[in-house]
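Peer 1: Coordinates only, no sequence provided:
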């Protein structure tokens, strides 16, 4: 089958509804001036309504865009632009494609199946056209409902994708927002054209299509695909999954298919292929030195390379099954999902690929890491429609769970022979033999260190054949003969590479871009002489001198927790490990959307938006909030994160992230975070600390979710915010000499008596002792009542339970801050 035909079909799938955006950005009469031939093509491409009028006129605008693309940009030689134009413009009237009618029916079916409905109503009556130009997209996250509270109807501004809050957070659909939409469409369209014009420099169809897909994500993520149905599916998610279904159908039916065969939705033509890694946590924290010294150079790069193994597996699977990149319908959090054809031989190819990758993983990670590939049973087009799609997702979940029970499948098990030379074990992992040319490191750890040094300044990630990537671009090998490099500049010829990604839209230009949480704290020139970093408890054993532009060590991050007060620094130089994830995530995907509205496009969109919070918005918060810039990202993506930073800032960061997620999801009580903040000395075992944070997170979930574990207690988020505020007030009073540190420590004793009084009546005097202490030390009546209120007691010593409940955390928080 022709690669040109496949690429042309994918291009048609990506652009078949671009006319909707163009139409909303213009007045209806503009079409005749922009493209007269397109305006006159009604009888060719538009269906006819029972009343005789032409409908679905957006295809005429799609035709006009193709004319612009031909004249201003062009396409690579392995794409037939005329064929793509005919298919895209015929998707509501496939017979208009003439000799390519069967191909047009593939796109038509893909369009309908992507939306999860048989046929879309059109937007072409006058009232509908007016509404379409004023309709923002409804937030899909704000509409998720799993029965944990009422949802709101909120909308996204019509703007390009950005990690900034004003672009991401949904807002009420008041008249002010609606009035702005027409102008926002016009601005968005102009920027989209400028971005797509950059594709003229791309000479390879693979990179052209990925670059176009990326620009569509950037500019149409908040454009509703339909304004006559529930406008909560973005144009991007619709056209992306349409292109994926079309490519899969084309691969299944072959070049000689017929319209009748394509329209048969009872044929089980599809399967989903999922891939993820087992053993990530164990492999990530394999460090010879259990303390954190030197770990900051390794962890972020190791986490990145582990996710790169998953990316490489997805690319290898697409190549093995002869599918384009658009068939990757989910990519988040170290996992991918591909839509693949249910052809004979698919299982064998997947099995061979899994064995090949796992053999490589065994050699490199000595059995600690394994790739799981899981195929669903074949399903039909009917199974993509509405509530039947739930069965597909259930089958996917079951296949993934079964695959996890077979780690390293296809690899011979037993003792792994290792030969250690006079260089001994690796000084970083302590597991593999050190190589003679790598300064005491094994090859994998040496490569991780090299990638770690380049990652903070990298602008591009390049995947391709190992021989084309590793030696020329100083990259690292990946499974299946693949290679990866992170670079600041690209070579002129990209045709040998499988995938090239810019780390952000500005870096990518016309190429594909991805959000990647690579933020790590670097030394600034103004910090090198900061006296905090020379203090004894800051870890003076860390002999490496700070240099601007290099990564701070964990010992130095702990120092950032110290506060300056009265001419000196105080507080505890500790780290905090912050671990958080989304509650009930499996249930959110399975049941968060009404059964009748389930579809592949909604699944893809929900996954993409969830991932964007962790992989893009979180790094933006870290980079743009001064108090959080000393936060080290171990990993963040999908639905979870693991961060390490100075304890004081990290505890407040947990509260900030919960508030950000709350706003990102439209205040939806059905979408919540649970987290744990675990304090550790900078010399503690990173692996053990991460495990302890995991246990704290489990306790937060066991006690009801939507909570945070902090200072050995689980609090609802609202109480955690109150604890932070009360801790700040205690610190202010200590600084103003209104209370003493000794008084705060005595309060802890009274609280312990209160806890024991539940079982030991002799401890019931805690309240009287506390009241006596307050009366003895605070003679001013107003101050005495303020202190009692801060503690959680009324003037008559009546207990305010909620305030007393947060007092232990508030006291610990304050005492950690004022320690000298």
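Peer 2: Perfect, thanks for sending it. Note that the coordinates shown come from a computational prediction; the quantities given were computed from them, not determined experimentally.
Peer 1: use CA for all of it now, contacts and neighbours both
Peer 2: Fine.
Peer 1: Helices of the stretch 301-450 of the chain, start to end?
Peer 2: 346-365, 388-404, 443-454 (DSSP state H, counting those that start in this stretch).
Peer 1: Tell me the helix or strand right after the last one.
Peer 2: Beyond helix 443-454 in the direction of the C-terminus, DSSP states H and E gives the next helix or strand as strand 460-465.
Peer 1: Which elements pack onto that following strand?
Peer 2: Secondary-structure packing of strand 460-465 (3 or more Cα pairs under 8 Å, 6 or more residues apart in numbering; DSSP states H and E): strand 482-487, strand 499-502.
Peer 1: ok, and here's another one to check against it:
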């Protein structure tokens, strides 16, 4: 099972028309077996045929990650991708819906923390886009060759961050939509969805039916009640975490060395949030790609629907009580997601629902363990309830 899921992770991170050639030419021999099926993820003759379970999983994840519900008989547009820069997502945001926002872009370049992080007007973007793509590719291949293969899990993590470095400024698609989603983010979400499909034990027949329904829906054809039920069934979940007690923790320091103390504690909280998120990933058996966001004491994880969130919450409460004596608490909860939630773009509503559930959790700090301990004998419980 572990070998199978690792192959699916690599396949979903590298799922484009060049993937099969790339895998044969550049990946270690230990990883090549069983990965070449990714070349058929735009080939309807394959993913509509029997015996292509993994390929069907990849196609479904790819469609859900990009809301692509293509006509299954449509020939893929190959070689027609315009050499365009990536548009910043912020040009899609406007308080005045009647006013057009000036579009701005990022150059085709490495992800970095220098001035290039700020988007530019189209006229200020390099006109040598094809050369920029070529340079990125050559540097990516050179750096990929330096990764020493020890085991598939370590190699996956290295590849993940290398893709983040080199493809976060490359648009994932430009011919059918605004180029405001990076190739890295699309690959990351595809990997997260595919892993959740696998963890939900969706069989080949069921996935095939869903692909046909999505194609039917893309043509605006009416769906049967049975087909609607398949799309509305909860199959995934969005897990959220919110660390509570941050203000008290940061500012409860003496004036001596206060500046260093503030920086140190802020950095610690960032590490704590990431550590908790990765604890959940390991607990559920998910990869780093399933961690959608982690910053400012908050994190969000895309996961399968069948997650024991109550068990995870109890474990985290016991750990934090042991380490911080109730001074810090993490509210953890989840909302379930259906395929309809993803393709009908209801994720914003689900995000809000999750936020409300986390706020309610913070009103019940350590509720999973309080009734099993001698509360009156431990003053730290009082501190926890006050924070």
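Peer 2: Cool, the structure landed. If you're wondering where the values come from, they're calculated on a predicted model, not measured in any experiment.
Peer 1: Residue 188 of structure 2 pairs with which position in structure 1?
Peer 2: Aligned counterpart of residue 188 of structure 2 in structure 1: residue 240 (TM-score structural alignment).
Peer 1: Likewise for residue 234 of structure 2?
Peer 2: With the correspondence set by TM-score structural alignment, residue 234 of structure 2 lines up against residue 268 in structure 1.
Peer 1: Quick one: residues contacting the residue nearest to that match when sequence neighbours are not counted.
Peer 2: Nearest residue to residue 268 of structure 1, sequence neighbours excluded (Cα to Cα, 6 or more residues apart in numbering): residue 380, at 4.0 Å. Residues counted as contacts of residue 380 of structure 1 (Cα atoms under 8 Å, 6 or more residues apart in numbering) are 265-270.
Peer 1: Are any of these buried, and if so which?
Peer 2: 265, 268-270 (16 or more other Cα atoms under 10 Å).
Peer 1: Under the alignment, what does the residue nearest to residue 268 of structure 1 map to in structure 2?
Peer 2: By TM-score structural alignment, residue 380 of structure 1 lines up with residue 338 in structure 2.
Peer 1: And residue 155 of structure 1, by the same measure?
Peer 2: Taking TM-score structural alignment, the alignment pairs residue 155 of structure 1 with residue 105 from structure 2.
Peer 1: my read: its match touches residue 116, true?
Peer 2: No. When contacts are counted by Cα atoms under 8 Å, residue 105 of structure 2 is not listed as touching residue 116 (10.3 Å).
Peer 1: The two: which is more packed in?
Peer 2: residue 105 (24 against 13; other Cα atoms under 10 Å).
Peer 1: and the gap between the more buried one and residue 170 of structure 2?
Peer 2: Residue 105 of structure 2 sits 11 Å away from residue 170 of structure 2, going by Cα to Cα, to the nearest Å.
Peer 1: what touches both of those two?
Peer 2: Listed as contacting both residue 105 of structure 2 and residue 170 by Cα under 8 Å, 6+ apart are 85-86.
Peer 1: related to what we said a few turns ago, give me whichever of the helices and strands packed on strand 460-465 of structure 1 is most buried.
Peer 2: Stretch with highest mean neighbour count among those: strand 482-487 (a mean of 25; mean count of other Cα atoms under 10 Å).
Peer 1: orientation of it relative to strand 460-465 in degrees?
Peer 2: 160 degrees (axes from the mean of the first three to the mean of the last three Cα atoms, to 10 degrees).
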